[in-house]
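**Student:** no sequence for this one, just the structure:
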């Protein structure tokens, strides 16, 4: 039986603080369609969902054919914010994120994965800008899966890495991440610094700082490097 364990990260609100870019891109998308922009709290409440699902939630009374236009306008605005060289507005890593990733990557029995509502293009730009290419053994993006909380992303990551659900943990900041983890049969760690109220997460463990992440993973997977 393999002794490998899989640590799966959400991106927005967990590894990177992307709220400034998300709100700016949403503002541009809604302006392009001459729609009233939802308030900031509502905008951040949909972070983690695939864009098509997110726009339908934000604009339930709009005709369905308007949602794809909002999605495309959002994508265009997001790329414009970064500029032609991809080095414009930047979603910074949260304090301690890089150190935690480096520590986990240095463990022989630990594999890393990403399960994100970002597109492949969006994730690639984040990984490149922060020097994280090659860090993750499995990269699951919204282009290839149903939206969270469907467990497809996690189940695919488990299959790609050959790890057992009992030796895996999902780390995220939203109820979508926690529900996805539970649906896939993996343990969950909620982070208190993200975009959903920490009290709403109901994870197996909740952490307030990246310094607490490695002990939490050890506790839930029952293994140490």
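**Tutor:** Arrived safely, thanks for sending. Predicted model, so just to flag it, every value in this text is computed and none were measured. Residues are numbered from 1 along each chain as shown.
**Student:** From here on, just use CA atoms for contacts and neighbour counts.
**Tutor:** Noted.
**Student:** Report the secondary structure element holding the nearest residue to residue 19 once chain neighbours are set aside.
**Tutor:** Take residue 19 and drop its neighbours on the chain: the residue closest to it by C-alpha to C-alpha, 6 or more residues apart in numbering is residue 44, 7.2 Å away. Residue 44 is part of helix 40-45 when elements are defined by DSSP states H and E.
**Student:** Are there helices or strands packed against that helix, and which ones?
**Tutor:** helix 19-32 (3 or more C-alpha pairs under 8 Å, 6 or more residues apart in numbering; DSSP states H and E).
**Student:** Not counting the helix it packs on itself, show me its contacts.
**Tutor:** 12-13, 36-37, 40, 43-44, 70-71, 73-75, 77-78, 81, 89-91 (C-alpha atoms under 8 Å, 6 or more residues apart in numbering).
**Student:** Give the buried residues for the helix or strand following the helix holding residue 44.
**Tutor:** Beyond helix 40-45 in the direction of the C-terminus, DSSP H and E gives the next helix or strand as helix 51-58. For helix 51-58, a neighbour-count test (16 or more other C-alpha atoms under 10 Å) marks 51, 52, 53, 54, 55, 56, 57, 58 as buried.
**Student:** Structure two is appended below for comparative analysis:
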């Protein structure tokens, strides 16, 4: 089974997430964050992420910041010219893995509304067998949403890989006993991913596919595949 993060892994949302964080800060009259402030917390559920970024703010202010962040994204998506591109090779790799019989999961810090929007926009309803997000339980790096993916499809941890761009993804995978693959093109650096426990670093989707092809025979048995 292959479980994917979304922002920074499949979709290049670096600019839009930073823009939303800055606009939301201005909306509630607090100092705007730097890009490094924002990139450090991407992948964690939004309220927890903003609280992590701004520990000086009380819960009421964090709630307001969260609301304004969400409103910023609603405005972005209401603009017909708004676009967040897929990383080169993402679509082809997802489709190839699915065609080869991989079980496909999603573990993202997005809301359920965001997951639904993403799946519908990219036509991924036939690609992902399971999708779990920040609305489903504890935030990354807690292993909950990854464990939910495994349990939903009856997959053992040693049969799965978690692919993500953030240290939170790597720590979540290690906590769940799942192989952690870090991608170098997202929010966190290679050094940060390795320090967080990445088992492997890949630098593009071609390299990821080669690595997964080598892992596939032990990732999913024919007996288990036949059940789905």
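**Tutor:** Received, thanks. Remember, it's a predicted structure, so these values are computed and weren't measured experimentally.
**Student:** TM-score, when you put one on top of the other?
**Tutor:** Once superposed, the chains reach a TM-score of 0.92 (TM-score structural alignment, normalised by the length of the first structure), with 217 aligned residues with a C-alpha RMSD of 1.5 Å.
**Student:** which stretches of the second structure form helices?
**Tutor:** 14-27, 35-39, 46-53, 59-78, 90-99, 112-122, 144-153, 167-176, 190-195, 205-219, 222-225 (DSSP state H).
**Student:** how close does the first one sit to the first structure?
**Tutor:** After superposition onto the first structure, the mean distance of helix 14-27 of the second structure to its aligned counterpart is 1.2 Å, using mean C-alpha distance after the TM-score superposition for the first structure.
**Student:** Also the longest one?
**Tutor:** Plainly put, helix 59-78 of the second structure ends up 0.8 Å away from its match in the first structure on average once the two are laid over each other (mean C-alpha distance after the TM-score superposition for the first structure).
**Student:** okay, that helix sits on what stretch of the first structure?
**Tutor:** Mapped onto the first structure using TM-score structural alignment, helix 59-78 of the second structure covers residues 64-83.
**Student:** what does that stretch rub up against?
**Tutor:** Residues outside stretch 64-83 of the first structure that contact it (C-alpha under 8 Å, 6+ apart) are 21-22, 24-26, 28-30, 32-33, 51-52, 55-56, 59, 86, 88-90.
**Student:** Contacts only, for the corresponding residue of the second structure for residue 34 of the first structure.
**Tutor:** Under the alignment by TM-score structural alignment, residue 34 of the first structure pairs with residue 29 in the second structure. If you count contacts by C-alpha under 8 Å, 6+ apart, residue 29 of the second structure has none.
**Student:** From residue 89 of the second structure, how far out is residue 29 of the second structure?
**Tutor:** Distance of residue 29 of the second structure to residue 89 of the second structure, given as C-alpha to C-alpha, to the nearest Å: 40 Å.
**Student:** likewise residue 189 of the second structure?
**Tutor:** 20 Å.
**Student:** what's in contact with stretch 190-207 of the first structure?
**Tutor:** With C-alpha under 8 Å, 6+ apart as the criterion, stretch 190-207 of the first structure contacts 13-14, 17, 44-45, 47, 171-175, 178, 187-189, 208-209, 213, 216.
**Student:** List buried residues within those.
**Tutor:** Of the contacts of stretch 190-207 of the first structure, these count as buried by 16+ other C-alpha under 10 Å: 13-14, 17, 44-45, 47, 171-175, 178, 187-189, 213, 216.
**Student:** out of the helices of the second structure, nearest to residue 106 of the second structure?
**Tutor:** With C-alpha to C-alpha as the criterion, residue 106 of the second structure lies closest to helix 144-153 of those, at 7.5 Å.
**Student:** which residues in the first structure does that closest one match up with?
**Tutor:** Going by TM-score structural alignment: helix 144-153 of the second structure matches residues 152-161.
**Student:** buried sites along the matching stretch?
**Tutor:** Quick answer for stretch 152-161 of the first structure (16+ other C-alpha under 10 Å): 152, 153, 154, 155, 156, 157, 158, 161.
**Student:** can you list these in a markdown table and add distance to residue 63 of the first structure?
**Tutor:** Formatted as a markdown table, these follow (distance: C-alpha to C-alpha, whole Å):
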| residue | distance to residue 63 of the first structure |
| --- | --- |
| 152 | 28 |
| 153 | 29 |
| 154 | 32 |
| 155 | 33 |
| 156 | 33 |
| 157 | 35 |
| 158 | 38 |
| 161 | 41 |
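**Student:** ok, and the closest non-adjacent residue to whatever residue of the second structure lines up with residue 210 of the first structure?
**Tutor:** With TM-score structural alignment as the criterion, the equivalent of residue 210 of the first structure in the second structure is residue 205. Among residues not flanking residue 205 of the second structure along the chain, residue 89 sits closest, at 5.4 Å (C-alpha to C-alpha, 6+ apart).
**Student:** Tally up the residues packed near the corresponding residue of the first structure for that neighbour, please.
**Tutor:** Superposed on the first structure with TM-score structural alignment, residue 89 of the second structure falls opposite residue 96. Residue 96 of the first structure has 14 neighbours, counted by other C-alpha atoms under 10 Å.
**Student:** same question, the one 4 residues further on
**Tutor:** The local packing count at residue 100 of the first structure equals 16, with neighbours defined by other C-alpha under 10 Å.
**Student:** do you know how far it is from residue 212 of the first structure?
**Tutor:** On the measure of C-alpha to C-alpha, residue 100 of the first structure and residue 212 of the first structure end up 9 Å apart.
**Student:** What of residue 14 of the first structure?
**Tutor:** In terms of C-alpha to C-alpha, residue 14 of the first structure sits 14 Å off from residue 212 of the first structure.
**Student:** Likewise for residue 5 of the first structure?
**Tutor:** 18 Å.
**Student:** Look at the two and report which has more neighbours.
**Tutor:** A count of neighbours by other C-alpha under 10 Å puts residue 5 above the other of residue 5 of the first structure and residue 212, at 28 against 14.
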